[in-house]
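Student: my questions concern the predicted model and sequence given below.
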Amino acid sequence: MAKSKIIYSCIECGYKTTKWVGKCPQCGSWSSLEEEEELPKEVRKAISNNQVGSKKVLEFQNVNYTNEDRYKTEYEEFDRLLGGGLLKGEVVLITGNPGIGKSTLLLQVINSYKKYGEVLYISGEESAEQIKNRGDRLKISGEGIYLMSEMDILSIYEYVVENKPKVVVVDSIQTLYNSAIDSISGTPTQIRECTLKIVEIAKKHNISFFIVGHITKDGKVAGPKLLEHMVDAVFNFEGEEGLYYRILRSTKNRFGSTNEIAVFSMEENGMKEIKNSSEYFLSEREEKNIGSMVVPILEGSKVFLLEVQSLITDCTIGIPKRVVQGYDRNRIQILTAIAEKKMYIP
């Protein structure tokens, strides 16, 4: 049997080369080439034959679709972010920093989906006992929820196709591997092949998937850029260290609006959605607060009221210094220049 060889693939554009280079010749990205194994021709052919399904062609006007094809939860903000609910056969990628609450939110969400049928939570990072312990803390009843601590995508494929749950959570895609491929989990090859298998199951059997993805120190999804292209929606979980609120931002959504955000609060009993986010952010603001003002900010289709504070003090050095926190410093420079030029405010 032929041996696999090492190649270098650009995570931004997919360019491949046998030698590592600092700058991708195709897209110009720096340090974007990652090492991966190129599978032998017979292995690629075997995988391709395994993925071939029934070639069923449908006429466009004969395809039926109704809103009943969407699964809804008790979290209105989460459903709004999805475009009105989770579509059957949809694959959603959720990313975020470690410990920000991705697994907690998904465990709460699938507790709502179990009314539509069996839901499956697959974890390659935690045991079933650990997940059950977190579920008890979140006061989640286990009826209709099934746990699976498995990392081999072929075993997962076999179980899901046989039992056909309505919704499946994969936590996380970087821990999965395909035993037919001779490489460790987390490599670009394994992430790509495992995601292809998941997309195949979702589209072929109308099973919805949530995939948890790790991010790098640069804030990008770990693995090939192809991962974000293969899924139907990409949600980023954001939050400042030391603060209780979390922001779930939609950066890609084939079945809804992009750049939409939903605000959650990390409580003792899990994630709580914040419907009136303006009231939440301004709850501790005094009515007469000198040096601050409330401004409307448009994010997606929602308007948020946020407080902007300013502090001016005498400067002992020759050249005054302007410091900005929570806003783009260059934009502040432009706004202050306009205020001085047009409004005659020094």
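Tutor: Here it is on my side, so go on.
Student: CA atoms for contacts and neighbours, from now on please.
Tutor: Fine.
Student: other residues contacting the one helix or strand Lys341 maps to?
Tutor: Element membership of Lys341 [criterion: DSSP states H and E] is helix 329-342. With C-alpha atoms under 8 Å, 6 or more residues apart in numbering as the test, helix 329-342 has contacts from Val323, Val324, Ile345, Pro346.
Student: out of those, which one sits closest to Glu193?
Tutor: Minimum distance to Glu193 across the contacts of helix 329-342 is 44.8 Å, recorded for Val324 (C-alpha to C-alpha).
Student: how many residues are close by the residue nearest to that closest one when sequence neighbours are not counted?
Tutor: Distances taken as C-alpha to C-alpha, 6 or more residues apart in numbering put Ile332 closest to Val324, at 7.8 Å, once the chain neighbours are dropped. Ile332 sits with 14 neighbouring residues when counted by other C-alpha atoms under 10 Å.
Student: just Asn269 next, same as before
Tutor: Asn269: 13 surrounding residues under other C-alpha under 10 Å.
Student: distance check, the nearest residue to Arg249 once chain neighbours are set aside against Ser250.
Tutor: With sequence-adjacent residues excluded and distances taken as C-alpha to C-alpha, 6+ apart, Arg249 is closest to Ile261, at 4.4 Å. Using C-alpha to C-alpha, to the nearest Å, Ile261 is found at 6 Å from Ser250.
Student: the structure to be compared is supplied as follows:
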Amino acid sequence: MAKQKTAFVCTECGSDYSKWQGQCSDCGAWNTVSELRLGPAGGRRGTAAGAGNRAGFAGARPEAKLLAEIATEAVARIGSGAGEFDRVLGGGLVPGSAILVGGSPGAGKSTLLLQTLCHLARGRPCLYITGEESLQQVALRARRLGLPMDQLRLMAETNVESILAALGSDRPDVVVVDSIQVVHSDDIASAPGSVSQVRECAAALTRYAKQSGTVLLLVGHVTKDGSLAGPKVLEHMIDCSILLEGSDDSRFRTLRGQKNRFGAVNELGIFAMTDGGLREVKNPSAIFLDRSEEASSGSAVMVVWEGTRPLLVEIQALVDDSALGNPRRVAVGLEQNRLAMLLAVLHRHGGLHVGDQDVFANVVGGVKVLETSADLALLLAIVSSFRDHPLPRDLVIFGEVGLSGEIRPVPSGQERLAEAAKHGFRRAIVPKANAPKSAIPGMEVVPVRKLQEALAAFS
């Protein structure tokens, strides 16, 4: 028998080693190097690893060309039927692209993709490959959601060679593999879901998508810390990586792009989980601004920029006497280290000492704020809670706070103010550099340069 090759691969960065070691020398992660069993040295041609495929990864023999000779015509995208899904993808599905859809169990990955394929199957051939559920389970879900069932083709299979054979005969335009963690190859002697199986099966499916122009949608699992399971090299193979998130106590789901070769990253789509499946939310700001009728201290409205659009969300702060020697600093939806830094700026340049107070900060609605435009709104919410003085309900705030107490401008200030005015806000505290050149009808804009000016405008 031909000797089987063995390698050791880091699941975080994909680095190869000749023998096992406890720590990866490249990324520094511990206990991430695992054994990778390759196919036999004299294995069959055309296997999942593509040992006999000499046509190249994209389906053509490699040939050098001048950059000016390469055609750059716009590729016609395929609409998924959901505007929020198309927004995250950058405008729709691109033929020949490989898309990885991740999320925690129960987030709605299978529901979203089943809805998408049932919509697309009415105008083009589509194939849904399920490896975790039976055909009856998928059909029951489609019937429960009221989806059209007379055009979509289903197949239950986990062997990648059988999947590639079915794709070659059916020639679908869009295919879903649910999920990549259960797909395996006969040429690799390891269990489904292992590093070697996930990497080689994903490479084989991606190669087929590039060669045939088929849209490939892969469903991926996530680990306990929320990152995509499997080898890190899997995220480098695909063209687009999106994550569907949602808490158990909320019916809203957020679809966020983490990598996209055909559009903007960190684009956000909002869906609502209903009895009829996932329904897109066309005006998410109205959901996150569902505030109480009475004004309360510690609450402020800010405008964050998600992908290509502004989003109005409410931020809340609670400052209370601490019974501990080391007061707590808790941030939900915000970066905890940035909260501690802003509290130091507030003490030094705002004259407000909260070193003996517990400080809790929360972004309402489960939104994760990743940009610095929330700094000023967070500080004013903290001051409002500490002084027990509510902020005006028609006030919107945004701006970055520097270590010297200056208020720095943020991108797309005009668009943020326009979005706030559209939702009925009449006052705004913004950085001086973001002040509009012409007055906004019905809105009073207060430009500030320093933190002291913002505190004075608030009081």
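Tutor: Received the coordinates, thanks. Here the structure is a predicted model, which is why all the values come from computation and not from measurement.
Student: circling back to that earlier point, wait, which of the contacts of helix 329-342 of the first structure is closest to Glu150 of the first structure?
Tutor: Nearest to Glu150 of the first structure, judged by C-alpha to C-alpha, of the contacts of helix 329-342 of the first structure is Val324 at 47.3 Å.
Student: show me what that closest one aligns to in the second structure.
Tutor: Matched across to the second structure, Val324 of the first structure falls on Val330, judged by TM-score structural alignment.
Student: about what we covered before: now the helix holding Lys341 of the first structure: how far from the chain's centre is it?
Tutor: Centroid separation for helix 329-342 of the first structure versus its chain: 35 Å, with C-alpha atoms, centre = their mean, to the nearest Å.
Student: average gap between that helix and the second structure?
Tutor: With mean C-alpha distance after the TM-score superposition for the first structure, helix 329-342 of the first structure departs from the second structure by a mean of 2.1 Å once superposed.
Student: buried set for that helix?
Tutor: Within helix 329-342 of the first structure, not a single residue qualifies as buried, counting by 16 or more other C-alpha atoms under 10 Å.
Student: can you give me the strands for the stretch 51-200 of the second structure?
Tutor: Using DSSP state E, counting those that start in this stretch, the strands found in the stretch 51-200 of the second structure span residues 98-103, 126-130, 153-156, 174-178.
Student: which helix in the second structure has the most residues?
Tutor: Scanning the second structure for the helix with the most residues, using DSSP state H, yields helix 195-212.
Student: need the helices for the stretch 1-150 of the second structure, in chain order.
Tutor: Using DSSP state H, counting those that start in this stretch, the helices of the stretch 1-150 of the second structure run over 83-89, 109-120, 135-145.
Student: output those helices as JSON lines; include the columns distance to Thr308 of the second structure and mean neighbour count.
Tutor: As requested, the helices of the stretch 1-150 of the second structure are exported to JSON lines (distance: least, C-alpha to C-alpha, whole Å; neighbours: other C-alpha atoms under 10 Å):
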{"stretch": "helix 83-89", "distance to Thr308 of the second structure": "9", "mean neighbour count": "23"}
{"stretch": "helix 109-120", "distance to Thr308 of the second structure": "22", "mean neighbour count": "21"}
{"stretch": "helix 135-145", "distance to Thr308 of the second structure": "31", "mean neighbour count": "14"}
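Student: okay, these in TSV with distance to Ile188 of the second structure next?
Tutor: TSV is the format used below for these (distance: least, C-alpha to C-alpha, whole Å):
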stretch	distance to Ile188 of the second structure
helix 83-89	33
helix 109-120	27
helix 135-145	27
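Student: hmm, back to that, tell me, the longest helix of the second structure lands on which residues of the first structure?
Tutor: Going by TM-score structural alignment: helix 195-212 of the second structure matches residues 188-205.
Student: after superposition, how close is that stretch to the second structure?
Tutor: Once fitted to the second structure, stretch 188-205 of the first structure is off its aligned match by 1.2 Å on average (mean C-alpha distance after the TM-score superposition for the first structure).
Student: translate the residue nearest to Arg249 of the first structure into the numbering of the second structure.
Tutor: The pairwise alignment with the second structure assigns Ile261 of the first structure to Leu268, based on TM-score structural alignment.
Student: tell me the residue in the second structure aligned with Thr175 of the first structure.
Tutor: Per TM-score structural alignment, Thr175 of the first structure is aligned with Val182.
Student: tell me if I'm right that its match and Pro192 touch.
Tutor: Yes - counting by C-alpha atoms under 8 Å, Val182 of the second structure does reach Pro192; the two are 5.3 Å apart.
Student: picking up where we left off before, so what touches the longest helix of the second structure?
Tutor: 9, 11, 34-38, 48-50, 57-60, 96-98, 160, 164, 180-181, 183-185, 188, 190-192, 214-216, 230-231, 233-234, 237-238.
Student: Leu152 of the second structure -> the first structure?
Tutor: By TM-score structural alignment, Leu152 of the second structure lines up with Ile145.
Student: then Trp305 of the second structure?
Tutor: In the first structure, Trp305 of the second structure lands on Leu298 (TM-score structural alignment).
Student: just confirm its match is within a helix.
Tutor: No - under DSSP: H, G, I helix; E, B strand; the rest coil, Leu298 of the first structure sits outside any helix and is assigned strand.
Student: please look at it and Ser278 and confirm they touch.
Tutor: No - look at Leu298 of the first structure against Ser278 with C-alpha under 8 Å: they stay out of range, at 11.7 Å.
Student: overlap of the contact sets of the two?
Tutor: Taking C-alpha under 8 Å, 6+ apart as the criterion, Leu298 of the first structure and Ser278 both touch Phe304.
Student: so which of those two has more stuff around it?
Tutor: Set Leu298 of the first structure next to Ser278 and count neighbours by other C-alpha under 10 Å: Ser278 wins out with 15 against 10.
Student: list the contacts of Ser208 of the first structure.
Tutor: Contact partners of Ser208 of the first structure, counting by C-alpha under 8 Å, 6+ apart, are Leu86, Leu87, Lys88, Gly89, Glu90, Val91, Lys166, Val167, Val168, Ala202.
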